[in-house]
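> this is the structure alone, sequence omitted:
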């Protein structure tokens, strides 16, 4: 991988994601299966002559200096060491750019220029389960990494992007979102090392249904932690069962056995309901999708709102999408299994970061 660039500015585009099987269980030592989707966050990074970082995303703007970034990093690491997750959650709530600042503070140790203009634009709905934050952090790492004296290794890029999600999600987050955005494709993700690409038969087709209900990932994750802590010996079995479903799904994905795979998605959803991360709007869209003939359907992401995914046969796409819309959701049909993050340096052409 080589992303070093002398260009005046660099733009990186990173895809979103959905989770086929495994949310919440991956934070507890179980595997998960994810797939990249063709909705993108983009980050444009350009050097400045001043020793400032100017950050811009939508209506949000901030200017921060090298010393401020260093102080934030030190504070975050003290809170993480003390497992003071509520403090990190509060930081993310009051400082929109806190995750990006933490990433930049980490990259400063590797020669990142101390003056940069950084701007984001995204077509991924926020707080929906589509990995909008993870894609934004991955795009930042890819674009800023092109300005380092030495090209960062893929594993280093993955670690930096993951740190952004850790802050955004209140101190604990899996690397699923950022690694799916970084690597692209259909992936088996675990809590250790880089995700692995897994074979998927042609014809894998998903409909995304957005409930429009916004639920903060950090808050949902906190509820799950409290639920598990009330009876850890018995309730951990639910997360272990989700891990079993992820393992059973692998040969079905490879074989294109969509109906049996859909049954596993349904079982995953039942467990997520038991854990307490579904909601009436999610249940309503799932019922509509299954009623229209989907092979299976479940929430995707942390839950509490956000999106569902429906596994369909290609000829069912329109019927399932119409049923989701009729049930009050917004139906999306993005491309799936798309490549991971790409960078574009002016005036060079587009290429993949993980070549």
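The structure has been received and is ready for your questions. Because the structure is a prediction, the values reported are computed rather than measured. Numbers count the residues shown, from 1 in each chain.
> contacts and neighbour counts: CA atoms only from here.
Will do.
> who's in contact with residue 8?
46, 47, 345, 346 (CA atoms under 8 Å, 6 or more residues apart in numbering).
> how far off centre is stretch 228-240?
25 Å (CA atoms, centre = their mean, to the nearest Å).
> mind listing what's buried along that stretch?
228, 238, 239, 240 (16 or more other CA atoms under 10 Å).
> against which helices or strands is the helix or strand containing the third one packed?
Secondary-structure assignment from DSSP states H and E places residue 239 in helix 232-255. Using 3 or more CA pairs under 8 Å, 6 or more residues apart in numbering; DSSP states H and E as the contact criterion, the elements in contact with helix 232-255 are strand 10-21, strand 32-47, helix 258-275.
> apply 7 Å and report the result again.
strand 32-47, helix 258-275 (3 or more CA pairs under 7 Å, 6 or more residues apart in numbering; DSSP states H and E).
> pick the most buried one from those.
strand 32-47 (a mean of 25; mean count of other CA atoms under 10 Å).
> ok and that strand relative to helix 232-255, angle-wise?
Strand 32-47 runs at 80 degrees relative to helix 232-255, counting by axes from the mean of the first three to the mean of the last three CA atoms, to 10 degrees.
> I'd like the next helix or strand past strand 32-47.
Immediately after strand 32-47, counting by DSSP H and E, sits strand 53-57.
> and that next one with strand 32-47, angle?
Strand 53-57 and strand 32-47 are oriented at 130 degrees to each other (the same axes, to 10 degrees).
> and stretch 212-220, how far from the chain's centre?
14 Å.
> second structure follows, compare the two:
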């Protein structure tokens, strides 16, 4: 490992189309978000393993010999977290048995991944790891998966299981398909520690980037999708995904003849959008954008019909429509986040005015893009000053 260490990033994700319908066997499109999580790994000193997560106020360190002894006490499969393994790790780290706070789960996932990966590929590494994210937690934007992907890449490299493809003079580099498959498989185990029974979509988007289609447990990567500019808006209205999913199911059972065609229509929107996205790179015509905008509008109406809308999201759509822009909710709905497409002819003046009006509603707003690259290795010169500062905090 070079003395300067390793700089890794992975993107968050948004659902473009197919929310809720995916639970009922329909297709969903997930896309990588321009907002990323960044990790810096440096050689440690004094046989210590350290992790620093400035965003959630975590700074922990352990003696490597202690961790080796702990690893010997873990029973069960090397890469599938069991209740017994996690209970042992919680006790070791002083984490409450029923802990669900992001900082506790982040420490737990880190310890599990470090010990499980080192058990398979080498010794417990003596390294300092700092992780900082542009992604808000708990907003349905794949922040935990981006964290797990970064950890998997860094720990696999520290244990010698994957290469360091970044050459002198290069700004960024990607791993081979085989290495990314390995990163993804371990990131999924980290997601299991945090979420229990995840779909695997978030970590797959974090690993490969671009866009993925998910249907009935099968994940397919879309080939050559364009980068699209969006506004991402967090209404900051809390919601329970579990309650919203149960509400949709209840409505389908109550009105099957009405609701099932709506789910079929959402499925058709996902398929139509996939066709458009895959056609755009070879024929970058501006005529595609009105189609994408219309699909946003139709799907947003459908999501209101199935009961996952919210006044805060209606307001978001009205505000952006007043500036000639088209929006829809993304994720569970009932509050949470929305996305607004920014076509090439959207003027900077209109975008700034929309952002100003959204912030005046008490929302948080980012101008970013979708279709971003997956897990990436960076030179320090390729990262902006804010990221480098956050990762250099001692």
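Structure received. Please read these numbers as outputs of a predicted model, since none were measured by experiment.
> contacts for the helix holding residue 239 of structure 1?
Helix 232-255 of structure 1 has contacts (CA atoms under 7 Å, 6 or more residues apart in numbering) with 21-22, 25, 30-33, 199-201, 228, 261, 264, 268, 271.
> shouldn't residue 19 of structure 2 be in contact with residue 328?
No - using CA atoms under 7 Å, residue 19 of structure 2 makes no contact with residue 328, being 10.9 Å away.
> wait, is residue 194 of structure 2 part of a helix?
Yes - membership of residue 194 of structure 2 in a helix is supported by DSSP: H, G, I helix; E, B strand; the rest coil.
> neighbours of it, how many?
22 (other CA atoms under 10 Å).
> isn't it right up against residue 105?
Yes - when contacts are counted by CA under 7 Å, residue 194 of structure 2 is listed as touching residue 105 (5.6 Å).
> residues in contact with the nearest residue to residue 58 of structure 1 once chain neighbours are set aside?
Residue nearest to residue 58 of structure 1 in three dimensions, not counting chain neighbours: residue 121, with 7.0 Å by CA to CA, 6 or more residues apart in numbering. Contacts for residue 121 of structure 1 (CA under 7 Å, 6+ apart) come out as 41, 42, 43, 57.
> in structure 2, what residue corresponds to the last one?
Think residue 57 of structure 1. Using TM-score structural alignment, the partner of residue 57 of structure 1 in structure 2 is residue 53.
> which helix or which strand is home to the closest residue to that match other than its chain neighbours?
Leaving out its chain neighbours, the residue that sits closest to residue 53 of structure 2 by CA to CA, 6+ apart is residue 131, at 5.2 Å. Per DSSP H and E, residue 131 of structure 2 falls inside strand 127-133.
> mean per-residue distance, stretch 264-271 of structure 2 versus structure 1.
Following superposition, stretch 264-271 of structure 2 is found to deviate from structure 1 by 2.6 Å on average (mean CA distance after the TM-score superposition for structure 1).
> residue 144 of structure 1 - that's part of a helix, no?
Yes - using three-state DSSP, the assignment for residue 144 of structure 1 is a helix.
> which residue lines up with it in structure 2?
Correspondence of residue 144 of structure 1 to structure 2, assessed by TM-score structural alignment: residue 155.
> how far away is residue 194 of structure 2 from residue 142 of structure 2?
From residue 194 of structure 2 across to residue 142 of structure 2, the span is 12 Å (CA to CA, to the nearest Å).
> er, residue 104 of structure 2 I mean
Taking CA to CA as the measure, residue 104 of structure 2 falls 17 Å from residue 142 of structure 2.
> near the match of residue 144 of structure 1, how many other residues are there?
Using other CA under 10 Å, residue 155 of structure 2 has 26 neighbouring residues.
> now do it against residue 359 of structure 2, distance only.
On the measure of CA to CA, residue 155 of structure 2 and residue 359 of structure 2 end up 39 Å apart.
> and if you look at residue 54 of structure 2?
Here residue 54 of structure 2 is placed at a distance of 25 Å from residue 359 of structure 2 (CA to CA).
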